[in-house]
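Visitor: Sequence first, predicted model second:
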Amino acid sequence: MHSFFWMAGGSLAAVLGGALFLHLVAALGGPGRRVMGWFTRAPGLDLLVTWFTVAPWLVGAIVFGWAGLLGGIAGQVVGLVAWCWGHELAHRDAVKGPRIVTVLNRLVGRPRNHVALWVTSLAVPVFWVVRIGEWVVYPPLILLVRFPRYPMGEWVNVSRHKFDGLVGHDLIWCLYCDWMTGVWSLGSEMLRNVESFWCPIRFLDDKKCANCSVDFPDVMNAWVPADGSMGDVTELLERKYAGREGDQRYSWFGHPERVELTVEGKRVE
């Protein structure tokens, strides 16, 4: 039991201490803005997210086992709630104005809205693992099969803290969405290259093709139909990838770098 409380206290201190550090840095003027700019985009944001999320879990689990893991989570929850309250106290005018939480509490009920929000937090480790995959799994593919490089900071960044009137409870959950949307979108972009390179064949289920085409446009626009032949597949690969040299990468077929012309309704690359 002592392990639980030790880790809960440490996790609480990490959350509130980290938040205090960021507030102090932001108050330093020009130098502070530069530091905060680094922390709001990958790779700086990756370190910040790890500090506030999985780091206490990992430390607690390694040092104290299950009690440490649960203590780390408990400390984080208390720290998050305490920061939200403090931030709202410091911005009373914004709290009295229009707020997301006020509208949603009225629409679905306060208990259900807040429980649902905490349920979404269970996905944090999922997004963190996806982010690790973007750092560890994809880069070797750039060297091995010449997949395109991506400036990760253009996807993985946060900016909603600059939105006027967004404070406390609303701010923290909007920052979570800000981060996870970028992580997921970058992962989808990377997977488009993987799918089109190794298996550009449509699914037999038309509904699945339609659903997946939202994130994988090549499904409907370029892949070989499910009733096609392996000759069709190899011909497509030759047409899309053969002859790409220099800075030309083996990107998915709808990648912006592929300049496409249309001649009499047919695409010419």
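Guide: Nice, I can see it.
Visitor: all contacts plus neighbour counts: C-alpha atoms, from now on.
Guide: Noted.
Visitor: surely Glu134 meets Glu189?
Guide: No: counting by CA atoms under 8 Å, Glu134 sits too far from Glu189 to count as a contact (10.5 Å).
Visitor: residue ranges for the helices of the stretch 151-269 of the chain, please.
Guide: Per DSSP state H, counting those that start in this stretch, the stretch 151-269 of the chain carries helices over the ranges 168-198, 206-212, 218-221, 230-241.
Visitor: could those go into a markdown table alongside distance to Gly86 and mean neighbour count?
Guide: Converted to a markdown table, these look like this (distance: least, CA to CA, whole Å; neighbours: other CA atoms under 10 Å):
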| stretch | distance to Gly86 | mean neighbour count |
| --- | --- | --- |
| helix 168-198 | 8 | 18 |
| helix 206-212 | 43 | 13 |
| helix 218-221 | 48 | 19 |
| helix 230-241 | 56 | 14 |
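Visitor: Nearest to Lys266, out of those?
Guide: Relative to Lys266, the nearest member of the helices of the stretch 151-269 of the chain by CA to CA is helix 218-221, separated by 11.9 Å.
Visitor: and Phe52, how far is that from Ile132?
Guide: Phe52 sits at a distance of 16 Å from Ile132 (criterion: CA to CA, to the nearest Å).
Visitor: In JSON lines, list the helices of the stretch 151-269 of the chain along with distance to Leu47.
Guide: Listed next are these as JSON lines, based on distance: least, CA to CA, whole Å:
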{"stretch": "helix 168-198", "distance to Leu47": "13"}
{"stretch": "helix 206-212", "distance to Leu47": "32"}
{"stretch": "helix 218-221", "distance to Leu47": "34"}
{"stretch": "helix 230-241", "distance to Leu47": "37"}
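Visitor: Would you mind saying which of the ones you listed lies nearest Cys84?
Guide: Using CA to CA as the measure, helix 168-198 is the one of these that comes nearest Cys84, at 4.3 Å.
Visitor: got the angle between the closest one and helix 230-241?
Guide: Put simply, helix 168-198 runs at 120 degrees to helix 230-241, going by axes from the mean of the first three to the mean of the last three CA atoms, to 10 degrees.
Visitor: packing partners for helix 168-198?
Guide: On a contact count with 3 or more CA pairs under 8 Å, 6 or more residues apart in numbering; DSSP states H and E, helix 168-198 meets helix 66-90, helix 100-108, helix 124-136.
Visitor: A further structure is provided below for comparison with the first:
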Amino acid sequence: MTVTTTLRSTGLVAVAALAFTALGTASAAHASDEAVPAAVAGWFSDSAPATAAAVLGSGATEVSEGDGTSPADRPASAYRTGTPVPLHDWNPAFMTGDTTIAVVGTGEWVAPLYRDSAVVGTIAVTLHDSGEVRMTYVDDDRTAGAALASGDVSGDVVQDPQLGGLLEVADGGQADGLSAVADTTVDTDAATELRDLVTEAHDPDSWAPDVAGTGSGSEGAGAGYGQIVFGGLGAAAVLLLWRIAGRRAAA
């Protein structure tokens, strides 16, 4: 089985996100409405446990849990996933003000990840046009995982590192954070407010520090989004460990 992953480096994503690719203008079905493709459901059921065990255990040998063991000691059978929901990205036409449809589908699916019956993060895959399913990422975002596991997410789920992770977007521009950082930065009730928030988050001048380290753009925005970027390094480290482990296995 060949599995690939995308390292969601927040710095690189910030630059790439400035050039929204043409993804169309039709809104995908809400998370609670879209049926999970059989290939995606099969991957989460059959392949996700072993993949999660390899990723989350590869760099956790020094982290002890309540019973004195570590995630590295957990076999694949200790992991399982909840019900996956489709992931979305910002609609380019929405960002230019040409439509109120905020998001479009990406072909990705994300699910809460459990270890020993406790939510420990999220795991996502991409369903390609060929029918092949490949892992996109796995992280230790327990807050977002718990939100997905609750079954209360009925809007469209968006993955946006610049806004702090996963968030839920409903019709009319209402949006709320599902990840811990996103929960502190995303709380909008109107499309124009959401558009402004996303635009600012993806503008390097609003958060990137200057050479002297005093920040660029507005001082408040610079400080807030700088914290979002660095707050995602833990999950990025997990992804890097998975990539290293995959290369070793392939060697």
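Guide: Nice, thanks for sending it over. A quick note: this is a predicted structure, and the numbers were derived from the prediction, not measured.
Visitor: Quick check: TM-score for this pair?
Guide: Put the two chains on top of each other and the TM-score (TM-score structural alignment, normalised by the length of structure 2) is 0.27; 112 aligned residues with a CA RMSD of 5.9 Å.
Visitor: Neighbour count: Phe52 and Ile132 of structure 1, which is higher?
Guide: Neighbour totals were compared for Phe52 of structure 1 and Ile132, and Phe52 leads with 20 against 13 (other CA atoms under 10 Å).
Visitor: Tell me who's in contact with the more buried one.
Guide: Residues in contact with Phe52 of structure 1 (CA atoms under 8 Å, 6 or more residues apart in numbering) are Ala14, Val15, Gly18, Gln76.
Visitor: which one of those is nearest Phe39 of structure 1?
Guide: When these are compared against Phe39 of structure 1 (criterion: CA to CA), the nearest one is Gly18, at 12.0 Å.
Visitor: so how many other residues sit close to that closest one?
Guide: Gly18 of structure 1: 15 neighbours (other CA under 10 Å).
Visitor: quick one: it and Gly10 of structure 1, what's the gap?
Guide: 12 Å.
Visitor: Same question for Gly86 of structure 1.
Guide: Using CA to CA, Gly86 of structure 1 is found at 19 Å from Gly10 of structure 1.
Visitor: These two: which is more packed in?
Guide: The neighbour comparison of Gly86 of structure 1 against Gly10 (other CA under 10 Å) goes to Gly10, with 18 against 12.
Visitor: Would you mind confirming that the more buried one is in contact with Gln76?
Guide: No: in this structure Gly10 of structure 1 lies outside contact range of Gln76 using CA under 8 Å: 9.3 Å.
Visitor: which SS state does Pro86 of structure 2 fall under?
Guide: At Pro86 of structure 2 the chain is in strand, as set by DSSP: H, G, I helix; E, B strand; the rest coil.
Visitor: ok, now which ones touch it?
Guide: Ala31, Glu34, Gly105, Thr106, Gly107, Glu108, Trp109, Val110, Asp156, Val157.
Visitor: nearest to Leu107 of structure 1, of the helices of the stretch 151-269 of structure 1?
Guide: Nearest to Leu107 of structure 1, of these and by CA to CA, is helix 168-198 at 15.7 Å.
Visitor: Give me the angle between that closest one and helix 66-90.
Guide: 120 degrees.
Visitor: got the angle between helix 168-198 of structure 1 and helix 124-136?
Guide: Put simply, helix 168-198 of structure 1 runs at 40 degrees to helix 124-136, going by the same axes, to 10 degrees.
Visitor: what sits against Trp83 of structure 1?
Guide: Contacts of Trp83 of structure 1 by CA under 8 Å, 6+ apart are Leu16, Ala19, Gly168.
Visitor: Dump these into CSV; add distance to Val35 of structure 1 as well.
Guide: As requested, the contacts of Trp83 of structure 1 are exported to CSV (distance: CA to CA, whole Å):
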residue, distance to Val35 of structure 1
Leu16, 19
Ala19, 14
Gly168, 22
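Visitor: of the contacts of Pro86 of structure 2, closest to Asp139 of structure 2?
Guide: Nearest member of those to Asp139 of structure 2, counting by CA to CA, is Val110, at 10.9 Å.
Visitor: Excluding chain neighbours, give the residue nearest to that closest one in space.
Guide: Ala124 (4.1 Å; CA to CA, 6 or more residues apart in numbering).
Visitor: What helix or strand is Leu58 of structure 1 located in?
Guide: helix 54-64 (DSSP states H and E).
Visitor: Please identify the buried residues of that helix?
Guide: Val54, Ala55, Pro56, Trp57, Val59, Gly60, Ala61, Phe64 (16 or more other CA atoms under 10 Å).
Visitor: same deal with stretch 107-126 of structure 1?
Guide: For stretch 107-126 of structure 1, the buried set under the neighbour-count rule, 16+ other CA under 10 Å, comprises Asn113.
Visitor: gap between the two ends of it?
Guide: By CA to CA, the extent of stretch 107-126 of structure 1 from end to end equals 29 Å.
Visitor: what does stretch 40-56 of structure 2 give?
Guide: Note: stretch 40-56 of structure 2 ends 21 Å apart using CA to CA.
Visitor: Give the other helices and strands that the longest strand seen in structure 2 contacts.
Guide: Of all segments of type strand in structure 2, defined using DSSP state E, the longest is strand 103-115. Strand 103-115 of structure 2 makes packing contacts with strand 79-81, strand 85-90, strand 118-127, helix 142-150 when contacts are defined by 3+ CA pairs under 8 Å, 6+ apart.
Visitor: For Leu166 of structure 2, find the nearest of the ones you listed.
Guide: Of those, the one closest to Leu166 of structure 2 (CA to CA) turns out to be helix 142-150, at 6.5 Å.
Visitor: Compute the number of surrounding residues for Ser150 of structure 2.
Guide: For Ser150 of structure 2, using other CA under 10 Å, the count is 11.
Visitor: measure it to Val119 of structure 2 for me?
Guide: Ser150 of structure 2 is 11 Å from Val119 of structure 2, by CA to CA.
Visitor: Okay, helices next: where are they in structure 2?
Guide: For structure 2, applying DSSP state H gives helices covering 10-16, 38-46, 48-58, 92-95, 142-150, 180-185, 191-201, 219-231, 233-250.
Visitor: Let's have those helices in a markdown table, adding distance to Thr81 of structure 2.
Guide: Below are the helices of structure 2 laid out as a markdown table (distance: least, CA to CA, whole Å):
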| stretch | distance to Thr81 of structure 2 |
| --- | --- |
| helix 10-16 | 25 |
| helix 38-46 | 7 |
| helix 48-58 | 7 |
| helix 92-95 | 31 |
| helix 142-150 | 9 |
| helix 180-185 | 20 |
| helix 191-201 | 30 |
| helix 219-231 | 24 |
| helix 233-250 | 18 |
